[in-house]
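A.B. asks: Only the shape, not the letters, is given here:
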């Protein structure tokens, strides 16, 4: 007998939302497998926050359906809220309390007994490498420690789905690396992580699947490698001697350009990476050898996907 398929941890079909005449979501379809990290990326105003707020029961959709852990976000809102945790961009902690006191308080608010809240707090402090700082006021914590404590607090109620909004904003590289390891560990432990981030490297590093939203629609979805292949396998970066050369090359290359850096006088062009194709591109854009000052070939990045598939700059997603 064939075992039943595991239902998605997060599922949305045809989600719409409008404010007056402005359509913010125009039919969003998503399916996220349990125990995975899923990233939703898009420019400002693309519909990311609205999508997350609907999935987290903080906003009602205009149309369509959404289910979390098999529960309808509208008809079974209380059950959905018991299954999820939402962690915002900024740590929601009481700075006057110690780390341990913050977690015990969250445990009590989640309905745990005093003893159970203490036990859960001790477990999470150990898991997030905060035991040595447990008795210190949170106001004395570094940014990375606060973020780790915030993640720990979001897990007090043992949610099956956690929504993370910009989890490493403002952190130094070492702290960001630590948080990345913790987020990956959540998925390894069976928690489904729905991530929004402004760091494309973060999505590339953590997410098993990535959806790109623009103008209220999902314009692309897949693994990081699949999305990069939609742009090109490689990117030829061209540096120009002056503004005139840059503008002329931009005009000649047209739709082949996947990355523009006008301040640096650089263009990125889709290429197979093969020597003959690189030579063809150089001959096409600079047959007289007077425009291109330097060139280099790189693997395509999620930045290139953004530049190609959205109409907006990818600096804030």
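C.D. replies: All right, it came through fine. This is a predicted model, so every value here is computed, not measured.
A.B. asks: Please make it C-alpha for all contacts and neighbour counts, starting now.
C.D. replies: Will do.
A.B. asks: I'd like the distance from whichever strand or helix holds residue 86 to the chain centre, please.
C.D. replies: The secondary structure element spanning residue 86 is strand 84-87 (assigned by DSSP states H and E). Between the mean C-alpha point of strand 84-87 and the mean C-alpha point of its chain there is a distance of 15 Å (Cα atoms, centre = their mean, to the nearest Å).
A.B. asks: Pull the residues that contact the helix or strand following it.
C.D. replies: Later in the chain than strand 84-87, the nearest helix or strand by DSSP H and E is helix 99-109. The list of residues contacting helix 99-109 from outside it, by Cα atoms under 8 Å, 6 or more residues apart in numbering, reads 93-94, 113-114, 116-118, 120-122, 125, 133-138, 149, 152-153, 156-157.
A.B. asks: 7 Å - rerun?
C.D. replies: Defining contact as Cα atoms under 7 Å, 6 or more residues apart in numbering, one finds that helix 99-109 is touched by 93-94, 114, 117-118, 121, 133-138, 153, 156-157.
A.B. asks: For the stretch 1-150 of the chain, just list every one of the helices.
C.D. replies: Secondary structure of the stretch 1-150 of the chain (DSSP state H, counting those that start in this stretch): helices at 48-55, 77-83, 99-109, 114-127, 143-154.
A.B. asks: buried stuff in the second one?
C.D. replies: Of all the residues in helix 77-83, those buried under the rule 16 or more other Cα atoms under 10 Å are 77, 80, 81, 83.
A.B. asks: ok, the second one to residue 118 distance?
C.D. replies: This points to residue 80. For residue 80, the distance to residue 118 under the criterion Cα to Cα, to the nearest Å works out to 25 Å.
A.B. asks: possible to save the buried residues of helix 77-83 as CSV with distance to residue 67?
C.D. replies: As requested, the buried residues of helix 77-83 are exported to CSV (distance: Cα to Cα, whole Å):
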residue, distance to residue 67
77, 10
80, 8
81, 11
83, 11
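A.B. asks: try this one side by side with the last:
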């Protein structure tokens, strides 16, 4: 059985009720993410990747960001994770401005990118130890976190294996483990289960559900609509760099009673033409 991560520093985080603008003891819930009028224009592009994107995500919420290829999801995550600067607009993470307090913000966030962010000629344990040191971990604490994170994703017996010798599913699970080493308060996940076997996908999904139950704030992009329906308190459907629908999955479906599921709703809002 996978070992649980140790309790997050600072204790459990408050969690919203599904679909509610959350309050805790009558007070407004803390905003983990506040993105206002985000615009991102890449040089030479005909259209902006983001075109006035607005998001609010509450602390402890699991928030899904859905959209077709090219809708702006990865650009949005890259900006929120401090890897890109917006052309215009503002971002606050737990009330902090990443442009002014970048290092402080980065201690609060973790990123599981769409591409595998591991060194192929290092072992799984060496990769995690390297990333842990970048976050300031050392000594026995680092060793414990590497072991706990490998165990969490079912790789405790594979720590000595080179990444280049791992299956796609093992790499995806290790990618998740690397994002959790420093116990972030907010975790960005950009299609963490894409292109892997059903067993690895299930392990990742179960661990995300566990992190959700422990109160971590998750921002999650996926093309698997059933994952979003099961995991997310609220979802935003984006297209052409803008939010075109926002709410709890059940609320969005209730507003479109002739759509039997999220996939039908998604296609209605974003169209059926191919996106390359």
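C.D. replies: Arrived safely, thanks for sending. Note that the structure is a prediction, hence the values are computed from the model and not measured.
A.B. asks: between the contacts of helix 99-109 of the first structure, which is nearest residue 61 of the first structure?
C.D. replies: When those are compared for distance to residue 61 of the first structure (Cα to Cα), residue 157 wins out at 26.1 Å.
A.B. asks: Please determine how far the closest one is located from residue 30 of the first structure.
C.D. replies: Going from residue 157 of the first structure to residue 30 of the first structure by Cα to Cα gives 25 Å.
A.B. asks: neighbour count winner among these two?
C.D. replies: Per other Cα atoms under 10 Å, whichever of residue 157 of the first structure and residue 30 has more neighbours is residue 157, with 21 against 16.
A.B. asks: Could I get the contacting residues of the counterpart of residue 60 of the second structure in the first structure?
C.D. replies: Under the alignment (TM-score structural alignment), residue 60 of the second structure pairs with residue 35 in the first structure. If you count contacts by Cα under 7 Å, 6+ apart, residue 35 of the first structure has them with 187, 188, 190, 191, 192.
A.B. asks: go with 10 Å
C.D. replies: 8-9, 160-161, 184, 186-193 (Cα atoms under 10 Å, 6 or more residues apart in numbering).
A.B. asks: Next: residue 86 of the first structure.
C.D. replies: 52-53, 56, 151, 154-155, 159, 161-165, 194.
A.B. asks: what's the answer for residue 79 of the second structure, then?
C.D. replies: Taking Cα under 10 Å, 6+ apart as the contact definition, residue 79 of the second structure lies against 35, 38, 40, 85, 86, 90, 91, 98.
A.B. asks: what does residue 157 of the first structure give?
C.D. replies: With contacts defined as Cα under 10 Å, 6+ apart, residue 157 of the first structure is in contact with 82-85, 106-112, 117, 120.
A.B. asks: and in the second structure, which of the residues you listed remain?
C.D. replies: Here the contacts of residue 157 of the first structure are checked against the second structure with both residues aligned by TM-score structural alignment, their matches' Cα atoms under 10 Å, and the contacts held in both are 82-85, 106-112, 117, 120.
A.B. asks: which one of those residues is nearest residue 261 of the first structure?
C.D. replies: Relative to residue 261 of the first structure, the closest of those is residue 85; by Cα to Cα it sits at 38.9 Å.
A.B. asks: Wait, that closest one touches residue 162, no?
C.D. replies: Yes - counting by Cα atoms under 10 Å, residue 85 of the first structure does reach residue 162; the two are 4.7 Å apart.
A.B. asks: Find residues that contact each of those two.
C.D. replies: Common neighbours of residue 85 of the first structure and residue 162, counting by Cα under 10 Å, 6+ apart, are 56, 151, 154, 155, 193.
A.B. asks: And the top helix by length along the first structure, what does it pack against?
C.D. replies: With residue count as the measure and DSSP state H as the assignment, the first structure has helix 173-188 as its longest helix. Identification of packing neighbours for helix 173-188 of the first structure by 3 or more Cα pairs under 10 Å, 6 or more residues apart in numbering; DSSP states H and E yields strand 37-41, helix 143-154, strand 161-165, strand 192-196, helix 200-206.
A.B. asks: What residues in the second structure pair up with the fourth one?
C.D. replies: Following TM-score structural alignment, the aligned partner range for strand 192-196 of the first structure in the second structure is 217-221.
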